[in-house]
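Visitor: Give me the fold of what follows.
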Amino acid sequence: MNALRRVEVEGVASYTISIGPQLLADGPRIAQYVRGRHALLVSDENVAPLYADRVEGALREARPGLALTRFVIPAGEQEKTLVRFTQCLDALSALGATRDATVLALGGGVVGDLAGFVAACWMRGIDCVQLPTTLLAMVDSSVGGKTAVDLPAGKNLVGAFHPPRAVIADTAALRSLPDRELRAGLAEVVKYGAIFDATFLDWLEAHADALLARDDATLAEAIARSCTYKAEVVARDPYEHGDRAMLNFGHTFGHAIETEQGYAGTHGGGLNHGEAVAVGMVLATRLSAALGRAPVADAQRLTALLQRFGLPTTIPAGLDAQALLARMRLDKKADAAGLRFVLWDKAGAARVVSGVADDAVIAALAAG
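Guide: Below you'll find the predicted structure:
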């Protein structure tokens, strides 16, 4: 399948998500979103050797006079820090980047979040074009304009809303994605069915084998559907004051797990983001059932689907429930009423619930 798919994100800042194969080599497509004379390509040590030369070559051919340089960080969530943020700003300074400069984010969620935050802050905001190379980034972090870096106290505590100028998702890049990272992305795909559309869960159950086999057409369909769900909610709620908070289904638990493990998902044997969200979704459905909000059978169905994709569904050994609860109290989704969770009434129907009692959370963690 070679057809280009497009998803339009409407709202305060409208932009287009382009989905298709070989888009990283499409210089004119990328260049149309580079307004000025300066561009900084941000990537990591895993992705840059595979695709940075391709993107740079295509851009230089399309825009011969472009001042283009790259900033490459080590791979992993532990690199999404204020130190790397400052270094990236220094790279823009060395480039002489002006107000019409563009940051190109080539990589997964870590690169996209970091590069987007840098773009949000340089001269109070310049363009960022997201070039996601992981499934998770294609269906989640590259879309919607949430940018941030982590602190030791928690994930994404320092950041800004900064919508991209465009998102260009090259599905051919998924062929080089490690199996573990593909599965991590599928966790976020499952999330959309869990919170918005139970029929999408039906579709995922029917196409699980094709997705794991990296069938191009099936992956493109899953990406386009996921982006459409997210685009609709982002257009309604660009700054997460309402419906958009539902996109955090599983994330309150998941972020606590990631933080407590020291963001060790890439190099330290811990869960990566998608894996932590998978566990978090199971815990959220278990909490929903325990509070009498949703059927136990729906929780079991979601758990089975995640397991079919090879994702973890239990809390890693050695994590203390009280320590995880303390992490959740610092989560951005907590408010004056206490802990807030995205829970569901049934598969495909989620809502934000405030003031969840600590003992109910501890019970869900203890059973996890």
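
Visitor: C-alpha from now on. contacts and neighbour counts both.
Guide: Fine.

Visitor: contacting residues for G274?
Guide: By CA atoms under 8 Å, 6 or more residues apart in numbering, G274 lies in contact with 136, 181, 183-188.

Visitor: rerun at 10 Å
Guide: Remark: with contacts taken as CA atoms under 10 Å, 6 or more residues apart in numbering, G274 is in contact with 136, 180-189, 250-251, 254, 265, 280, 311-312.

Visitor: before we move on, what about G109?
Guide: If you count contacts by CA under 10 Å, 6+ apart, then G109 has 76-77, 80, 115, 130, 132-138, 140-142, 147, 273 around it.

Visitor: So which of the residues you listed sit within helices?
Guide: If you go by DSSP state H, the contacts of G109 have 115, 135-136, 273 in helices.

Visitor: Grab the longest helix from this protein for me.
Guide: helix 216-236.

Visitor: Quick one: list the elements packing against it.
Guide: For helix 216-236, the packing partners by 3 or more CA pairs under 10 Å, 6 or more residues apart in numbering; DSSP states H and E come out as strand 5-9, strand 15-20, helix 135-136, strand 166-170, helix 179-196, helix 198-206, helix 208-212.

Visitor: among those, which is nearest S43?
Guide: With distances scored as CA to CA, the stretch of the helices and strands packed on helix 216-236 nearest to S43 is strand 166-170 (14.8 Å).

Visitor: And the residue nearest to the spatial centre of the chain, how far from L287?
Guide: Against the mean C-alpha coordinate of the chain, by CA atoms, centre = their mean, the closest residue is S141 at 2.8 Å. Using CA to CA, to the nearest Å, we find S141 at a distance of 26 Å from L287.

Visitor: To check against the first, give me the structure of this:
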Amino acid sequence: MPETPTTDGPTVLHVGGASPYDVVVGRSLLDRLPELIGGGVQQVALLYAGDLEQQAQRVAESLIDSYDVLALGLPDGESAKSAAVANDCWEALGERNFTRSDVVVTLGGGATTDLGGFVAASWLRGVRVVHIPTTLLAMVDAAVGGKTGINTGAGKNLVGAFHEPAGVLCDLEFLDTLPADELVAGLGEVVKCGFIADPEILRLVEAGPDAARDPRSPVLRELVERSIRVKIDVVVADLKETGGLDGHPGREALNYGHTMAHAIERATGYAIRHGEAVAIGSIFVAELARAAGVIDDELADRHRTAFASVGLPVAWSGEAGFDDLLATMAVDKKSRGSQLRFVVLDELAKPRILAGPDEAHLRAAYAAITRSA
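Guide: As a prediction, the model looks like this:
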């Protein structure tokens, strides 16, 4: 994969495939936005999280000399990911006669990226979108790979589309002012990448948990770049989650821990942060794999120590019972008919699908994540 080495300057990670694009990682990157937007563009719709009005103004001011800018503030968090909010955006684009040659730019966390990407995917059956993720979670997860979506009453991200961006600008300066608990939550997806693909991520986190939580540290920058590379490698090989080769689950591997995580998020009304839910969900599938005799105690226990080392939760207080969570997991996107499917590990960095697990093993895993809460 062509890329520039990590220096004080930006790192460019190239995403190949049918719709290639670049992910630029570094600091003070706003001047690189026009090259990602590309030529022949008259209008830019800037969709931004409502609590980022000052940052959105900076982005708009950097574009206003070259483009007609339509700035649209969105609700904060998961409340942005609704059909009603998407419809408001479509109506605004229609009023401005937003054409296929124009571009959507998103500025915000994962919810903004998901919603903005879906608006771009669905307007005129697809216009270009450039993501500027402002949280660690969005940088390593939502902004790369082309998954977009909104939530429904039945669950999270059940309506969406695959729509790859024209570029991603990961300006690490946004992390300098990110609340500490939000940055820690983003490490949930980072640590997950260590378990499914890149054990060096685990070594870095376990050797320097304080540096992993420091937005200005070279360790965190390396963790960001490594996590993005993991996602790029998986997505290029299996963009639309049709499956990998030689038993590898392909893009589904990125959903490690997510089946339980999404159920917990819904049970709490999305009060829990996504990365926190992923940490608990990852421990759940590790315990499920242990109960099923798939992994040994050492690897199962390492899940708790790795996530805990950076301050992520390793247990859940159980606001919803097992049966309620099981019903929610049954409508997860990874289910096939009535059969539950979970990404588990055969060994470190070797994920596979465990389909139709024994209910006794599921209950044992649930007991393990609630026992110490």
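
Visitor: Please work out the TM-score for the two chains.
Guide: Here the TM-score of the superposed chains, computed with TM-score structural alignment, normalised by the length of structure 1 as the reference length, equals 0.94; 357 aligned residues with a CA RMSD of 1.5 Å.

Visitor: the inter-axis angle of the longest helix of structure 1 versus strand 15-20?
Guide: Orientation note: helix 216-236 of structure 1 sits at an angle of 170 degrees relative to strand 15-20 (axes from the mean of the first three to the mean of the last three CA atoms, to 10 degrees).

Visitor: quick one on the thing from earlier: filter the contacts of G109 of structure 1 down to the buried ones.
Guide: Among the contacts of G109 of structure 1, those scoring as buried are 76-77, 80, 115, 130, 132-138, 140-142, 147, 273 (criterion: 16 or more other CA atoms under 10 Å).

Visitor: tell me which element the nearest residue to L68 of structure 1 once chain neighbours are set aside is part of?
Guide: The shortest distance from L68 of structure 1 to any residue that is not its chain neighbour, by CA to CA, 6 or more residues apart in numbering, is 4.9 Å, and that residue is A39. When elements are defined using DSSP states H and E, A39 of structure 1 is found to belong to strand 38-44.

Visitor: Where in structure 2 does that strand fall?
Guide: Per TM-score structural alignment, the counterpart of strand 38-44 of structure 1 in structure 2 is residues 43-49.

Visitor: Mean per-residue distance, the matching stretch versus structure 1.
Guide: Taken over the aligned residues, the distance from stretch 43-49 of structure 2 to structure 1 averages 0.8 Å (mean CA distance after the TM-score superposition for structure 1).

Visitor: Measure how buried P74 of structure 1 is and give me the count.
Guide: Applying other CA atoms under 10 Å, we find 15 residues neighbouring P74 of structure 1.

Visitor: Quickly note the distance from the closest residue to T135 of structure 2 other than its chain neighbours to A364 of structure 2.
Guide: Nearest residue to T135 of structure 2 in three dimensions, chain neighbours excluded: G109, at 5.2 Å (CA to CA, 6+ apart). G109 of structure 2 sits 34 Å away from A364 of structure 2 when distances are taken as CA to CA.

Visitor: higher neighbour count, these two?
Guide: For the pair G109 of structure 2 and A364, the greater number of neighbours falls to G109 (25 against 17), based on other CA under 10 Å.

Visitor: wait, doesn't the more buried one sit right on Y48?
Guide: Yes. At 9.0 Å, G109 of structure 2 and Y48 qualify as touching, with contact defined as CA atoms under 10 Å.

Visitor: got any residues that touch both of the two?
Guide: The overlap between the contact sets of G109 of structure 2 and Y48 (CA under 10 Å, 6+ apart) consists of 76, 132-133.

Visitor: picking up where we left off before, adding distance to A101 of structure 1, write the helices and strands packed on helix 216-236 of structure 1 out as CSV.
Guide: Formatted as CSV, these follow (distance: least, CA to CA, whole Å):
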stretch, distance to A101 of structure 1
strand 5-9, 22
strand 15-20, 18
helix 135-136, 27
strand 166-170, 14
helix 179-196, 30
helix 198-206, 39
helix 208-212, 37
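
Visitor: Return the residue of structure 1 aligned against R221 of structure 2.
Guide: Under the alignment by TM-score structural alignment, R221 of structure 2 pairs with A220 in structure 1.

Visitor: Let me know whether its match touches V189 as I believe.
Guide: No. With contact defined as CA under 10 Å, A220 of structure 1 and V189 do not form a contacting pair (11.7 Å).

Visitor: now the residue located most distally from the centre of structure 2, what's its secondary structure?
Guide: Farthest-out residue of structure 2 from its mean C-alpha position, per CA atoms, centre = their mean: D65, at 32.3 Å. Secondary structure state of D65 of structure 2, per DSSP: H, G, I helix; E, B strand; the rest coil, is coil.
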